[in-house]
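Undergrad: 3D model of this:
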Amino acid sequence: MITENQYFNGNVKSLGYETTEGKSTIGVINPGEYTFGTAQKEVMHVIEGQLQALLPDATEWINIAAGNQFEVPANSSFKVKAAVQTAYLCQYR
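TA: Purely as a prediction, here's the structure:
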């Protein structure tokens, strides 16, 4: 089954699906700054565009260009900033 998700007044939209490895979502983030929480370990791949991320326990933002990824541990939150529309794939493991 495919699920539709919408966050932050429609500024982040994704489609969710299940694989043999677990749940994943693929979506688009509009320009802005957002805080996400996750109950599971999350691997976020930037497909197109670019994000800045402030990871748990970090004090400095990092740049994540298209073709790169970052990981977030379970039961934590993180922030992202997008200057342009950015496509992503999140894998929950």
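
Undergrad: C-alpha from now on. contacts and neighbour counts both.
TA: Fine.

Undergrad: Now Asn75: closest residue in space that isn't a chain neighbour?
TA: In this structure, Asn75 finds its nearest non-sequential neighbour in Ala39, 4.4 Å apart by CA to CA, 6 or more residues apart in numbering.

Undergrad: Can you report how many residues lie near Ala87?
TA: For Ala87, the count of nearby residues is 21 (other CA atoms under 10 Å).

Undergrad: Leaving out chain neighbours, which residue sits closest to the residue nearest the centre of the chain?
TA: Nearest to the mean C-alpha position of the chain, by CA atoms, centre = their mean, lies Met44 at 5.1 Å. In this structure, Met44 finds its nearest non-sequential neighbour in Cys90, 4.4 Å apart by CA to CA, 6+ apart.

Undergrad: To compare against the first, here's the next sequence to fold:
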Amino acid sequence: MTTQFDNVSVVKKANIYFDGKCVSHNIQFADGTKKSIGVIFPSSLTFNTGAPEIMELNAGKCRIRLKGETEWKNYEGGQSFNVPGNSSFDIETLETLDYVCHFG
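TA: As a prediction, the model looks like this:
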């Protein structure tokens, strides 16, 4: 797992969602690749996706349910999960979640 990103542009303005339960910043690499890095505080939320995403968890614990599925799956720091594009997922954050979202 990468511990830092070098040579990136960072958007100063924070993305604040769900009344502050999720806070992230967008970063862009020289090759045009985009990611967001942030935290999700303990809560139950639903996220919609445009592009496919890989959610890489640095720390914390959560459970997720992808759109169309009935079963919840548990994840924690050091793990990741994939979300299809033009979809959604429900997330229940059990401990503050530190994450990197890889788009595309």
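
Undergrad: before we move on, the earlier item: check contacts around the residue nearest to the centre of the first structure.
TA: Counting by CA atoms under 8 Å, 6 or more residues apart in numbering, Met44 of the first structure touches 69-71, 88-91.

Undergrad: Which element, helix or strand, includes whatever residue of the second structure lines up with it?
TA: Residue pairing (TM-score structural alignment): Met44 of the first structure is matched to Met55 of the second structure. Using DSSP states H and E, Met55 of the second structure falls within strand 53-59.

Undergrad: With the first structure overlaid, report how far the helix or strand just after that strand is off on average.
TA: Following strand 53-59 of the second structure in sequence order, the next helix or strand is strand 61-66 (DSSP H and E). Once the two are superposed, strand 61-66 of the second structure sits an average of 0.8 Å from its aligned residues in the first structure (mean CA distance after the TM-score superposition for the first structure).

Undergrad: Quick check: closest non-adjacent residue to whatever residue of the second structure lines up with Ala74 of the first structure.
TA: With TM-score structural alignment as the criterion, Ala74 of the first structure lines up with Gly85 in the second structure. Among residues not flanking Gly85 of the second structure along the chain, Pro52 sits closest, at 3.8 Å (CA to CA, 6+ apart).

Undergrad: For that neighbour, give me its contacts.
TA: Contact analysis of Pro52 of the second structure by CA under 8 Å, 6+ apart lists 82-86, 103-104.
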